[in-house]
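A.B. asks: Provided below for reference: sequence and predicted model.
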Amino acid sequence: MTLSNTTRMTTETELIFSPERTSNNSFHVFSSKKASRRSTTLNKPPKPVSCRVFRYFTPATASRASNAVSVSTDSYGVALESPFYTKSDTSTYWDQCFEHLECLGRGSFAEVYKVRHKEDNQLYAIKRSLTKFRGKSDRDQKLKEVRFHETLATHRNILKIIRAWEERERLYIQTELCESNLLEYSSENPMTQSMTWHFLYQISQALDFLHSLYCVHMDVKPENILITYNGILKLCDFGIVHDLRSASTLAQDGDARYLAFEVLSGTISTAADVFSLGMAALELVSDYDMPVTGDLWTNIRELSLPTEIVSALTDIELKQLLLRMIHSDYKIRPSAKDILDSPTIRDQICHMPSPFAFNQHRHEHGIPSTGGNDSPASHGCRTPIKKPKRPPNYCGYHDEHSDGRTPPPVVGDPLRVRLFPTESDEEMNVDHIYFRKSPLQFKFDSSGTED
């Protein structure tokens, strides 16, 4: 059967802009509940066929020692030592010194494990890259993230990094272990407006500190906010931080659900983080699943909110603040410091204990606490009460296992968009979706099947 030019053009356009169409020609309809993001996988189009290029020279990393070497700022280049570590052993420092308890999550580039350190018998989280460094520039970029994270880790509301090291051309980052992320927490604990105020209070402190260093996080969302046992919220994932002082630094990517419209045109400022924080707050307080594309995506950024969101905002001051935070004009949005100076936060919230404390939930349900400091001022991390349904989206470095196997797709992995393709895009993960324009023209569903 011969297709007409109009039919052929329509078919080709659908194949390009609708990589996840259903077999009955219907597009994905957005759910009003976040449960859809936890149970449905966005099937991505197959990777293009490519061949591996073999170089006839020895990479710079080939001569690097295979033993574990610290890349932390205060001990850079120092070989790691431990009573449990034998350098002549064929197994790694990671295998010899840590008891691997469970895999907390796996992304496109790395996997995160809950571990117990054999020396101090304490629990930690370790992010382990899935493949070797692709070269000197790739290694330098990853170590830059480590050093930047270390400069921020002194803040109470930023995830604490313990140490980082490289071994056999892979990067390991050891951090404190938290209970859950905010998206998973909200699925089991309804977020009240009072809790939303606390959320704004704690994360605005982290953003105010980050913005004082002239940096933009670029990926503020519930998955990237972890919760300690005592209810302290911790901002994490600094892999795509944008430095406002560097003219050569380009914003790389972000989650379309929380992305400010002006970012698509290349306007990057601290107001982009404020917008994402406001969108996250709206999602949490209303339990509304934010769209990644379509007319609704545009309407929300024009302050035309769905009824489900508006009806959940009975606190007038909270509603007015959130509407200012997601205003289409980024110059009108409040700064993180302005949010902290709002009357409700200044006069009430900052004097109250955190409602996110897990010891508080134990007490409310009649479950005895296992001990420890219950003071809200304390922010130590403890063992998670249960295995999370959707672990934190710790960002990593590639999409292959160390033994050459390709890991399974991440369930519910949020859609991320590449804003400014660079010359190194060929080395980046091809699972990402690259475009320069608004995501309005893209339509997705959950099947990935073509007619």
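C.D. replies: Noted; the coordinates are in hand.

A.B. asks: contacts, neighbours, all on C-alpha from now
C.D. replies: OK.

A.B. asks: break down this structure into its helices, ranges please.
C.D. replies: 5-17, 35-39, 93-97, 136-152, 182-188, 193-212, 271-286, 295-301, 307-312, 316-325, 336-340, 343-347, 358-364 (DSSP state H).

A.B. asks: mind listing what's buried in the longest one?
C.D. replies: Of the residues in helix 193-212, those with enough neighbours to count as buried (16 or more other CA atoms under 10 Å) are 193, 195-211.

A.B. asks: list of residues touching that helix?
C.D. replies: With CA atoms under 8 Å, 6 or more residues apart in numbering as the test, helix 193-212 has contacts from 152, 155-158, 216-217, 232-235, 270, 273, 277, 281, 284-285, 313, 315, 318, 335-337, 339-340, 345, 349-350, 354-356.

A.B. asks: pretty sure residue 117 is touching residue 124, no?
C.D. replies: Yes: under the criterion of CA atoms under 8 Å, residue 117 makes contact with residue 124 at 7.3 Å.

A.B. asks: what about residue 117, neighbour count?
C.D. replies: For residue 117, the count of nearby residues is 16 (other CA atoms under 10 Å).

A.B. asks: here comes the other one, which I'd like you to weigh against the first:
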Amino acid sequence: MNEEEAAADNPREDEHIEEHVTAPAAVNGTSVKRDKHSQSVFEKYNLFGTVFQLPPRYVDLQPVGMGAFGLVVSAKNTVTGMQVAIKKILKPCSTAVLAKRTYRELKLLKYIRHDNIISLSDLYISQTEDIYFVTELLGTDLHRLLVSRPLDKQFIQYFLYQMLRGLKYLHSAGVLHRDLKPSNILINENCDLKICDFGLARVTESQMTGYVSTRYYRAPEIMLTWQKYDAQVDIWSVGCIFAEMLEGKPLFPGRDHVHQFSIITELLGTPPDDVIETICSENTLKFVQSLPKRPKIPFTERFPTVEPDALDILEKMLVFDPKQRITAAQALSHPYLAMYHDPSDEPISELPFDWSFGELDLPVTEWKKRIWEEGTAYEDFD
């Protein structure tokens, strides 16, 4: 039985366990961060079968949702009075792959500082070596908004602008998100938007795994070439999200990767030859060549009620060839976003993110050591 099933069978498991545990002075010889305001005590909570072990400054824990590789709860910081989100990384060091992923997300969250990207406000490593990322709490996400009601034009424009503004910064740092979808787009009551969940983020232009992003928002080059792609995969995902905001439903709701690619070709037509030539897998090439030749459907026909400027930017995002796809910086200057575009307030990263660890193949113990070192260094960073 998994944790969600256990919670359904035992609805009382989200009670606060009145238990105090002493924070460790060191883990594997490396000192770790203690709570600044309560130096020795962590409190233990059980939320739907998942134990949270946190400093007593955090109270009123409530489950929010499951992110990539972690459970997220809301809480009140009694020192600042602010509501926060706390993500517990599930089994952060159970394998070398998961430990490296945790290290990558930790470094990214520490590095990124942008209005439209979630950033780390605190970090804790518990006595049981669990890791907790603390960030600001936003009230909802785009998926919940889309399920609840259609979006007015001004909100669609503003949300699209903020997504692209965040991506411009992220891509300038040499980082691609790889898992953009409505549930990873957080929004507060003022309609401020932040991109979250960097568990799958990677360096641009490197060898990568094929199946990373949620299917509906997955760029075709991930399905076709598998191994090499760049930041333009995020632009495709934003295009799919934009179309979903316009229509109130997913644009490419594929049942599996074969159906996914097939329904993409129903709108965009058969991929051009130069795209097909990039396919490395013989089986994938045979599949693409087996599909019936299809013409591209005019976007004015597919989206008859959408205004011309919105169609134009959407069409520039949903292009088979990533080299021909509009960039985040270019999209920000598109007429559709003229109401919000301000070149002086769309910053880029001063320095590229340091991906030197990306090619390392280390044992779990070494990744754990690096995670603890990053956690310790966060005291100075904070």
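C.D. replies: Happy to help now that I have it. Keep in mind the model is a prediction, meaning the values are calculated, not measured.

A.B. asks: what's the TM-score here?
C.D. replies: The pair, once superposed, lands on a TM-score of 0.65 when counted by TM-score structural alignment, normalised by the length of structure 2; 283 aligned residues with a CA RMSD of 3.4 Å.

A.B. asks: quick one: buried ones out of the contacts of helix 193-212 of structure 1?
C.D. replies: Buried among those by 16+ other CA under 10 Å: 152, 156-158, 216-217, 232-235, 270, 273, 277, 281, 284-285, 313, 318, 335-337, 339-340, 345, 349, 354-356.

A.B. asks: number of nearby residues for the counterpart of residue 300 of structure 1 in structure 2?
C.D. replies: Taking TM-score structural alignment, the alignment pairs residue 300 of structure 1 with residue 267 from structure 2. Neighbour count of residue 267 of structure 2, defined by other CA under 10 Å: 18.

A.B. asks: ok, residue 308 of structure 1 next?
C.D. replies: 13.

A.B. asks: wait, what's in contact with the closest residue to it other than its chain neighbours?
C.D. replies: Closest residue in space to residue 308 of structure 1, ignoring its immediate chain neighbours: residue 286 at 6.7 Å, by CA to CA, 6 or more residues apart in numbering. Residue 286 of structure 1 makes contact with 191, 308-309, 312-313, according to CA under 8 Å, 6+ apart.

A.B. asks: what does residue 286 of structure 1 align to in structure 2?
C.D. replies: The equivalent of residue 286 of structure 1 in structure 2 is residue 247 (alignment by TM-score structural alignment).

A.B. asks: quick one: the strands in the stretch 1-150 of structure 2?
C.D. replies: 16-22, 26-27, 30-31, 41-47, 50-54, 58-67, 70-77, 83-89, 120-125, 131-136, 140-141 (DSSP state E, counting those that start in this stretch).

A.B. asks: adding distance to residue 361 of structure 2, write these out as CSV.
C.D. replies: Below are the strands of the stretch 1-150 of structure 2 laid out as CSV (distance: least, CA to CA, whole Å):
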stretch, distance to residue 361 of structure 2
strand 16-22, 34
strand 26-27, 22
strand 30-31, 21
strand 41-47, 34
strand 50-54, 30
strand 58-67, 25
strand 70-77, 23
strand 83-89, 21
strand 120-125, 23
strand 131-136, 21
strand 140-141, 35
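
A.B. asks: residue 220 of structure 2: which of those strands is closest?
C.D. replies: strand 58-67 (23.8 Å; CA to CA).

A.B. asks: mind listing what's buried in that closest one?
C.D. replies: For strand 58-67 of structure 2, a neighbour-count test (16+ other CA under 10 Å) marks 58-59, 61-62, 64, 67 as buried.

A.B. asks: widest-spaced pair of those residues?
C.D. replies: Of all pairs in the buried residues of strand 58-67 of structure 2, the most separated under CA to CA is 59 and 67 at 20.9 Å.

A.B. asks: so how far is residue 310 of structure 2 from residue 173 of structure 2?
C.D. replies: Separation of residue 173 of structure 2 from residue 310 of structure 2 (CA to CA, to the nearest Å) stands at 28 Å.

A.B. asks: of all the strands of the stretch 1-150 of structure 2, which lies closest to residue 287 of structure 2?
C.D. replies: strand 58-67 (32.9 Å).
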